[in-house]
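Q: just to be clear, the model below is a prediction. Sequence and coordinates:
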Amino acid sequence: MSAQREMKEKNHWHTPVTIIITVIGVIAIVALVTVAVLQNRPLSQKYKYGIVLDAGSSHTALYIYEWPAEKHNNTGRVEQTYSCKVIGPGISSYASDPSKAGESLSACMHEAEQRVPKKRHHETPLYLGATAGMRLLSMENNAASEKVFQAVNEALRKSPFSHEGARLLSGQEEGAFGWVTVNYLDDRLAQGLETTGALDLGGASTQISFVSDNYDGSESPSNSVTFRLYGNDYNLYTHSFLCYGKDQALRMALAHQTQSGPATISDPCFHPGFTAFRNYSALYDSPCVSDRKPQGAPTMFNQTGIGNFQQCQEVVKSVFNFTNCRYSKCSFNSVFQPLLQGPFGAFSAYYFVMNFLNLTDTSISLETVKEKLSSYCATPWNQITQQHPSIKVKYLAEYCFSGTYILTLLTEGYNFTSETYSDIKFIKKIKGSDAGWTLGYMLNLTNMIPAEAPDSPPLRYASYVSIVTVMTILIFIILLLSMRPLWHHFPKRPQIV
């Protein structure tokens, strides 16, 4: 017994101090790893929200966006989570009864209240931007325009969201924000990649926006917008053509054909066998054509379709002015445009029209596209209605004109050629979000895109935890090795003979 007691007294490994130090070291190491893992583990995501109403000329649409709430300066990726099309026409159509403009938004606003978590309602910004339809109304009757905006603002203030006001966007803003949306969704801005041009077509206006190495903004400053996004500078060319949306362009084409006030016209932009009676006053009640109304015209005229693509193109060309360019180069109507550069995304009515016509595949040649459109326009009207019984006659009848107008606008107006036509991609959504100006508008107003690239941790979460774990194991091994001098004091267990 005395020998065993002597061995234990000489065994420093079993001394209370050594045991305490070892236990504390192990606990400290385990605590270090545990804290590192728990502190840096991915948390359950919380989101913030934003709502934008696009009050266009033909209809209004509501979009809900969300982004991670924990991101520094709210720079988390923004995604569209829901969209709602307001029933009825655009708010500019309620000029004679403005209160209905506000009432028309109620159904989609109710949907928004259900989609955005209630606890986030008070902090969710709500924007309404009106475009070309309201621009035309403000030109025609500014007092009526203000009453419509007043009614819309009153309706939106009743919502639980943080209403930031309804306002009229300029054409330049509409084009620029559409460009921001397309490039943001495609991750081209954050990564500093070559940007994509934006082609937007609505009912009352059309916009073209792109970055060109040959354009510094000096030749036509009114068409220049400068952005600094994620540490990169972008000098953007953008122009909006009011009255050159597809609906107003159709009015101008019909006005060209009715200048003499005829009772009947043979329209090459409508299918053979199509016929409709149109009211002269209704046709010419837009500022885009009101100054052209023929004197002494009858009340109505009969429009008869003949479905001829080539003749339709000549009618469409009549709405453009290709003379008197005072710049080094122009698109049309004496508007400066630099040389086209890079890929382009064509959205809104560009997509919907060309998708209906099965012409969104720009890998096929421009000549083939024209041939297919020519064949479609020549198809008898009764055959068209049989093939598409669920589409409203008004919309169905206009696809021949709209397709011809789009091709003419792109090639004759914006100067796309047989070679560069393939640079256009017809798009509806990008990564689940609608292409259009609304997202770019909200990103700008909420400062969601920093001028400088946001700081980010030097290591990803997994790398960080791996390094901490390895270093902890090394420290533990070093601790054991540092106690090696004590090992020889631990005698071998005596053998019992």
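A: Received the coordinates, thanks.

Q: could you use CA atoms for every contact and neighbour count after this?
A: OK.

Q: ok, V86 touching A61?
A: Yes - V86 is within contact range of A61, at 5.6 Å (criterion: C-alpha atoms under 8 Å).

Q: try this one next to it:
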Amino acid sequence: MSWTRKILLILGFLSALAVIALIAVAVTQNKPLPKNIKYGIVLDAGSSHTNLYVYEWPAEKENDTGVVQQVEVCKVEGPGISGYSHATEKAGPSLAQCLRQAEEAIPSKQHQETPVYLGATAGMRLLSLENKSAADKVLSSVEKTLRTAPFNFQGARIITGQEEGAYGWITINYLLGNFKQSGWTKLLHSLKSVSETSGALDLGGASTQITFVPDELSSESPENLLYFRLYGKDYRVYTHSFLCYGKDQALQQKLARDLQQFPFSRLYIQGEGDYQKCRRNIQKLFNKTNCPYSSCSFNGIYLPPLQGDFGAFSAFYFVMNFLNLTSEQSPIALDKVASVIESFCARPWHEVKTAYHQIKEKYLSEYCFSGAYILSLLENGYEFTEKNWQRIHFLGKIGSSDAGWTLGYMLNLTNMIPAEEPAVPPLSHGSYVGLMVLCSLVLVSVLLFAWLLFHKPKCLQKGIV
């Protein structure tokens, strides 16, 4: 074999090797990294119903904000677990269908490592006060069902009103990205003296919570102050939960007051549609006569001056959204809100039933009262005015996640799970670039040498001086 052919074979081999190396390194380096997704489950056992939420987050980003997202929600059929006080053994099995739905939403290989929590709120707080034994049996039934599920059961308990308010505040500020801000954003906030966080207004069936960071540092009523350190920053948070001031219990309170003067053996209640009369009666639920502090909400409870924006969620949102009063594009003035609710209450019942035939009558019949109650609570209870009303933002979801306390509850109990080592490419960026450059130089050198060999310039040919 001639030396020219040998050189050709060697050059061809080196060229092929360089091309294969380039392709192999590029494919290996740039293939999609394996997703390391973690999951968590929280059941919100409210007074009227229970919701199951499934959350997911990238394991390597657990200590960052805005990475946890809700991927599944399931409403449990039937009443809240406190509604099983006379058949406690049925409380747990009522959750089975939603647990099966969670099993389908989470890869089976991750079931065993997925934590599941149940937090019971004001309905169970009331039941525990009225019948401790029944409340314990309900929780025992729930725990038994959750332990049989293929998940990592982490507990079922009644959370306090303070916890409910605090976790709701953590949820909305986490989802809004308020806990982690760039240097410029922090500087802007400090220059404007604006609160970096949003307050939280939560309304359930049996209780309501108000939580925010007050502008003034006061030592009044320390039992209503909580301290958090989140993402390297300290927060001093005011929170209070009013038991029996959720929309359902407030209605019960109002009816009880109305009926005290009437002896009866059978009760039939018919609404009058008189909004102004309803507002006057509701305002009697808020005792504003005695305030032992510099400022109060109602019933002698300390309330510092309202500060910043507020996110109002749960029943605040559901009721106001039904009444088309949740627009963020053009916030609706307080007097307009009152006018819309008054007009709705004045509509004949048969007309309302026809217009909203797809809604259960039980819920439909309560929207007038609930709308009037929400205005009374915010305006008369917490003293929002025409001036700061538009700082209330009615929130159903933030991104893909429901506004509520469950996400904050999970973030707290998982302690932001220490981040695992992220999946990384096989080569560092520098090594990858260096190897690609080397392979490219080898290929170019081989091609140049081959060209020179077969297209030798005249100056290199023999006999030319």
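A: On my side now, so go ahead. Keep in mind the model is a prediction, meaning the values are calculated, not measured.

Q: give me the helices and strands touching the longest helix along the second structure, please.
A: Selection of the longest helix in the second structure by residue count, based on DSSP state H, yields helix 3-30. Contacts of helix 3-30 of the second structure with other secondary structure elements, assessed using 3 or more C-alpha pairs under 8 Å, 6 or more residues apart in numbering; DSSP states H and E, are made with helix 429-454.

Q: which of the residues in the helix it packs on are buried?
A: By neighbour count with 16 or more other C-alpha atoms under 10 Å, helix 429-454 of the second structure contains the buried residues L435, M436, C439, S440, V442, L443, V446, L447, A450.

Q: returning to what we had before: centre of the chain to the longest helix of the second structure, how far?
A: The chain centre lies 54 Å from the centre of helix 3-30 of the second structure; the measure is C-alpha atoms, centre = their mean, to the nearest Å.

Q: what angle separates it from helix 429-454?
A: Our comparison of helix 3-30 of the second structure with helix 429-454, counting by axes from the mean of the first three to the mean of the last three C-alpha atoms, to 10 degrees, yields an angle of 160 degrees.

Q: how near is the aligned residue in the first structure for H111 of the second structure to G436 of the first structure?
A: Taking TM-score structural alignment as the criterion, the aligned counterpart of H111 of the second structure in the first structure is H121. Taking C-alpha to C-alpha, to the nearest Å as the measure, H121 of the first structure falls 24 Å from G436 of the first structure.

Q: repeat for L250 of the first structure
A: Remark: distance between L250 of the first structure and G436 of the first structure (C-alpha to C-alpha) = 22 Å.

Q: who has more neighbours out of those two?
A: G436 (26 against 23; other C-alpha atoms under 10 Å).

Q: nearest spatial neighbour of whichever residue in the second structure pairs up with the more buried one, chain-adjacent residues omitted?
A: When the structures are aligned by TM-score structural alignment, the residue of the second structure matched to G436 of the first structure is G404. Counting by C-alpha to C-alpha, 6 or more residues apart in numbering, the nearest residue to G404 of the second structure once its immediate chain neighbours are dropped is G168, at 5.1 Å.

Q: give me the aligned partner of that neighbour over in the first structure.
A: Under the alignment (TM-score structural alignment), G168 of the second structure pairs with G178 in the first structure.

Q: what's the local residue count around its match?
A: G178 of the first structure, neighbours per other C-alpha under 10 Å, totals 28.

Q: repeat for the one 5 residues further on
A: Using other C-alpha under 10 Å as the criterion, N183 of the first structure is surrounded by 23 other residues.

Q: quick one: it is in a helix?
A: Yes - residue state for N183 of the first structure (DSSP: H, G, I helix; E, B strand; the rest coil) corresponds to a helix.

Q: need the contact list for it.
A: Residues touching N183 of the first structure, when contacts are defined by C-alpha atoms under 8 Å, 6 or more residues apart in numbering, comprise L189, T195, T196.

Q: do I have it right that the second one meets G342?
A: The reference is to T195 of the first structure. Yes - checked against C-alpha under 8 Å, the pair T195 of the first structure and G342 is within contact range at 7.4 Å.

Q: looking at those two, which one has more neighbours?
A: For T195 of the first structure against G342, the residue with the higher neighbour count under other C-alpha under 10 Å is T195, and the figures read 23 against 14.

Q: L340 of the first structure: neighbouring residues, count only.
A: Other residues near L340 of the first structure come to 18 when the count uses other C-alpha under 10 Å.

Q: which strand or helix spans it?
A: In the assignment (DSSP states H and E), L340 of the first structure maps to no helix and no strand.

Q: if we can go back for a sec, with distance to M300 of the first structure added, can I get the contacts of N183 of the first structure in a markdown table?
A: As requested, the contacts of N183 of the first structure are arranged in a markdown table below (distance: C-alpha to C-alpha, whole Å):
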| residue | distance to M300 of the first structure |
| --- | --- |
| L189 | 53 |
| T195 | 49 |
| T196 | 46 |
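
Q: contacts for stretch 182-198 of the second structure, please.
A: Residues outside stretch 182-198 of the second structure that contact it (C-alpha under 8 Å, 6+ apart): 169, 172-173, 178-179, 212-213, 215, 307-311.

Q: try 10 Å this time
A: For stretch 182-198 of the second structure, the external contacting residues (C-alpha atoms under 10 Å, 6 or more residues apart in numbering) are 169-170, 172-174, 176-181, 211-215, 235, 307-311, 391-393.

Q: so the alignment partner in the second structure of L136 of the first structure is in which element?
A: The criterion is TM-score structural alignment: under it, L136 of the first structure has L126 as its aligned partner in the second structure. For L126 of the second structure, the enclosing helix or strand under DSSP H and E is helix 122-130.

Q: so how far is the next helix or strand after that helix off the chain centroid?
A: Per DSSP H and E, helix 122-130 of the second structure leads on to helix 132-148 as the next helix or strand towards the C-terminus. Remark: helix 132-148 of the second structure is offset 26 Å from the chain centroid, using C-alpha atoms, centre = their mean.

Q: can you check stretch 79-88 of the second structure too?
A: When distances are taken as C-alpha atoms, centre = their mean, stretch 79-88 of the second structure is centred 26 Å away from the chain's centroid.
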